[in-house]
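**Student:** Predicted model and sequence below, questions to follow.
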Amino acid sequence: MIQDADIDFHPTDPDQHDWAETNYFAFFNAELGICGHLQALFRPNLGVVMTDVRIWRGLVNRSWDALYVANHHHQPMSKSLRRYTLPSGLSVEALSVRDYRVDYLGTDETEIHFDVRGIMPPYDIADPEMDPVTRRQMDGGFVLGEAYRGHWDMHARVTGEIRCRGETFPIDCVQVMDHSWGPRTETELPAMMWLGSYFPERDLAVHAFFPADPAASDTLSLAHGYICEGGKVTGLTGGQLKLTRLEYQPIAGIWEVEDADGRRLTLYGAAIAGGPWPVYPSVDVGISLMRWTLGGDVGHGLAMENSAMAYRVRHGAAARG
């Protein structure tokens, strides 16, 4: 179970140089085809932080066609995650484990200001009392790798506005935020898909992780996830994602899930915004704002699939001969 203490940095071996803690806040305006995020990745044993701020309008296939990009590496980090202001212009205040204030002052007449209010408790994928897949895997390792052994997700209402290159866009959406801690390599990070959706007419949110092998398969099997309906959270016991990609960019999917109560849902989705996200020089992500249908209801949420450049090179044209 996630506690208040999990807002902040977690104890680790001070010699573990690749230990990372992340804060991830995403937002969108589906009507305008706008999406974006703010990520802070801290390396507490090195005393540095990387921040990445991106905004997309529509769906693009080149990094430089994003509406806004600001990536800062190896800046001095804060002493706490409860309240911090970084040299990159990102400020975060944790009011509780479910509630946050996020502000960003960037370049090119760009600012971001919003409040995050959790609509559910944080979902701890490593807690066997909360996650039924983890209950089954306690003696069999951790399918997502050590980088995500410490991790929670939470659907939250995000309200505020962004001002990008002089234009102002209102934000009022329900989107997943997360926090991770653990050893995280930058060269061999295991490929995985992370995605969610919220259906306002049902007050229903769905979220899931899937290990990925994008060069070999378009069908992914569930690692962890949940359904949250009316504030009640139920862990997923199974699921499958049949993904359509343009190169490494998710553009459509059929998403099937089953929860611990035996409820089965099938979602059909297509990308309406997003693009490549080179989160590190050695890891790239395809991130998309997806429009999902569930019966006659429509929902939205971000989907992202990462894979290491080492993985892509192994499966690239030169490697194939």
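**Tutor:** Good, I have the coordinates. On a predicted model such as this, the values are computed, not experimentally measured, just so you know.

**Student:** switch to C-alpha atoms for all contacts and neighbour counts from now on
**Tutor:** Noted.

**Student:** need the contact list for Tyr68.
**Tutor:** Counting by C-alpha atoms under 8 Å, 6 or more residues apart in numbering, Tyr68 makes contact with 53-56, 164.

**Student:** and what of Val48?
**Tutor:** Per C-alpha under 8 Å, 6+ apart, neighbours of Val48: 42, 74-77.

**Student:** what about versus this one:
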Amino acid sequence: MSDPRKDKIGSFVKRSDLYFHEPRYRDYRWLETNWFTWIIPEQAMRGHIRCAFRTNMNVVECMTFVYDQPNPTAGEFGVRYSETKSHVPMPPTNLDKYELLSGHKVEMTEPMREWHVRYDGAADTFFDLHLEAMMPPVHVAETSTNSQAEATIRHGHIDQMMRVRGAVRIRGKDHEVDFAAPRDHSWSPRPESSSGYGFPMSGNFDYGSFGPAGQDFTFFVQTRNDWNDLRTGHVHNAYLIDHGEVLRVKEGIGRYTYAPDDWYLTAVRYELEDERGRSHVFEGQPKSFRRAGAGTLAVVEWRTPDGEIGWGEYNWHGDLYELQRLGKPPAG
């Protein structure tokens, strides 16, 4: 049997993996997700669509939001747009082409490479987006690093970086979109919990893209962070796109600086070594925030040691009860 960690990256995922998977028999926790995103760097504006299909319960939760709030303490009142619908009927079709009563319409127009995503929401808001793959879809079995034992994700999960172009209207104001942003697709039994994973995890799901429309270079990382020192994250899955070539990451570490008295990052740094032995350092400065529950998202301006500027996001998942136990963020 071939080893996904040694085969050519991007060769593991098959077209069938982009459809609904056979759910575990009668397991109400079974969850299949579709996640699409976009970003407008010059406005530090970020949009998310997450459709979560409880296939054994015949129901979908659809979460759509946009944020561009520079004040990290503004909370939910600082979000530009937010709409969650928790009891949407399952579509009669599969994930290659579906339409939901929540206003979401998704069509895979070229298998594994292109999607058209439409959202017609509330408050004079819509998204009309074309997503074109910058890489083949990759499974977490292909992107593991030397720290794979720390992984927060051990089941079905596909990541893919896309060039996202199109138009959005956010509460009556029109914007053009043209920049790199990730999508993903996951499937596994996933219980509802304060962290979203059924156990007290802390992890980051972060990316940055450089060059015009983010097409020159991209890094994408998933981390597991130690509760005894949340200033450090073990990069357990990652990849790079270097001028169109997808590369594995051998190992990496995240370093996080928190506000003195609140659970959000004021700076983030990644140190990565790729499969060719090259070292990469990315320093991030958050520019806008969305804080909901025990997690934080932020649009990040990234810089390399030679002064290259990129844009992306940090997406931190925490756990309510562990954060309450700790009381305050680590200093330094």
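**Tutor:** That came in fine, so what should we check first? The shown structure was predicted, so the numbers you read here are calculated from the model rather than taken from an experiment.

**Student:** For the two chains, what TM-score is obtained?
**Tutor:** The TM-score (TM-score structural alignment, normalised by the length of structure 1) is 0.88; 303 aligned residues with a C-alpha RMSD of 2.0 Å.

**Student:** Would you reformat the contacts of Tyr68 of structure 1 as a markdown table and include neighbour count and distance to Tyr84 of structure 1?
**Tutor:** Shown next, in a markdown table, are these (neighbours: other C-alpha atoms under 10 Å; distance: C-alpha to C-alpha, whole Å):
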| residue | neighbour count | distance to Tyr84 of structure 1 |
| --- | --- | --- |
| Val53 | 22 | 16 |
| Arg54 | 19 | 20 |
| Ile55 | 23 | 22 |
| Trp56 | 25 | 26 |
| Cys164 | 18 | 23 |
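
**Student:** Can I get these in TSV including secondary structure and distance to Tyr280 of structure 1?
**Tutor:** Below are those laid out as TSV (DSSP: H, G, I helix; E, B strand; the rest coil; distance: C-alpha to C-alpha, whole Å):
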residue	secondary structure	distance to Tyr280 of structure 1
Val53	strand	13
Arg54	strand	14
Ile55	strand	17
Trp56	strand	18
Cys164	strand	23
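
**Student:** Which single one of those is nearest to Glu256 of structure 1?
**Tutor:** Nearest to Glu256 of structure 1 among the contacts of Tyr68 of structure 1: Trp56, at 27.3 Å, using C-alpha to C-alpha.

**Student:** Just give me the match in structure 2 for the closest one.
**Tutor:** For Trp56 of structure 1, the aligned residue in structure 2 is Tyr67 (criterion: TM-score structural alignment).

**Student:** Can you tell me how far that match is from Phe289 of structure 2?
**Tutor:** Here Tyr67 of structure 2 is placed at a distance of 7 Å from Phe289 of structure 2 (C-alpha to C-alpha, to the nearest Å).

**Student:** same deal with Gly233 of structure 2?
**Tutor:** 20 Å.

**Student:** These two: who's more crowded?
**Tutor:** Taking other C-alpha atoms under 10 Å, Gly233 of structure 2 and Phe289 do not tie; Phe289 has more neighbours (31 against 24).

**Student:** Next up, the contacts around the alignment partner in structure 1 of the more buried one.
**Tutor:** Taking TM-score structural alignment, Phe289 of structure 2 has Gly274 as its aligned residue in structure 1. Counting by C-alpha under 8 Å, 6+ apart, Gly274 of structure 1 touches 35-36, 56-60, 66, 286-289.

**Student:** all helices of the stretch 51-200 of structure 2, in order?
**Tutor:** Applying DSSP state H, counting those that start in this stretch to the stretch 51-200 of structure 2 gives no helices.

**Student:** quick one: the strands in it?
**Tutor:** Here the stretch 51-200 of structure 2 has its strands, by DSSP state E, counting those that start in this stretch, at 59-67, 81-89, 97-99, 104-110, 114-120, 126-133, 138-139, 156-170, 173-189.

**Student:** Pick the most deeply packed of those strands.
**Tutor:** strand 138-139 (a mean of 24; mean count of other C-alpha atoms under 10 Å).

**Student:** most centrally placed residue in structure 1?
**Tutor:** Residue closest to the mean C-alpha point of structure 1, counted by C-alpha atoms, centre = their mean, is Trp194 at 5.9 Å.

**Student:** Is it correct that that one is in contact with Glu305?
**Tutor:** Yes: counting by C-alpha atoms under 8 Å, Glu305 is a contact partner of Trp194 of structure 1 at 6.4 Å.

**Student:** Asp297 of structure 1 corresponds to which position in structure 2?
**Tutor:** By TM-score structural alignment, Asp297 of structure 1 lines up with Glu308.

**Student:** For the nearest residue to that match once chain neighbours are set aside, give me its contacts.
**Tutor:** Leaving aside its sequence neighbours, Glu308 of structure 2 sits nearest to Phe210 (C-alpha to C-alpha, 6 or more residues apart in numbering; 7.4 Å). Shown in contact with Phe210 of structure 2 (C-alpha under 8 Å, 6+ apart): 216-218, 308-311.

**Student:** Asp99 of structure 1 too?
**Tutor:** Taking C-alpha under 8 Å, 6+ apart, we find Asp99 of structure 1 in contact with 115-118.

**Student:** Likewise for Tyr248 of structure 1?
**Tutor:** Shown in contact with Tyr248 of structure 1 (C-alpha under 8 Å, 6+ apart): 214, 285-286, 305.

**Student:** No more questions from me, cheers.
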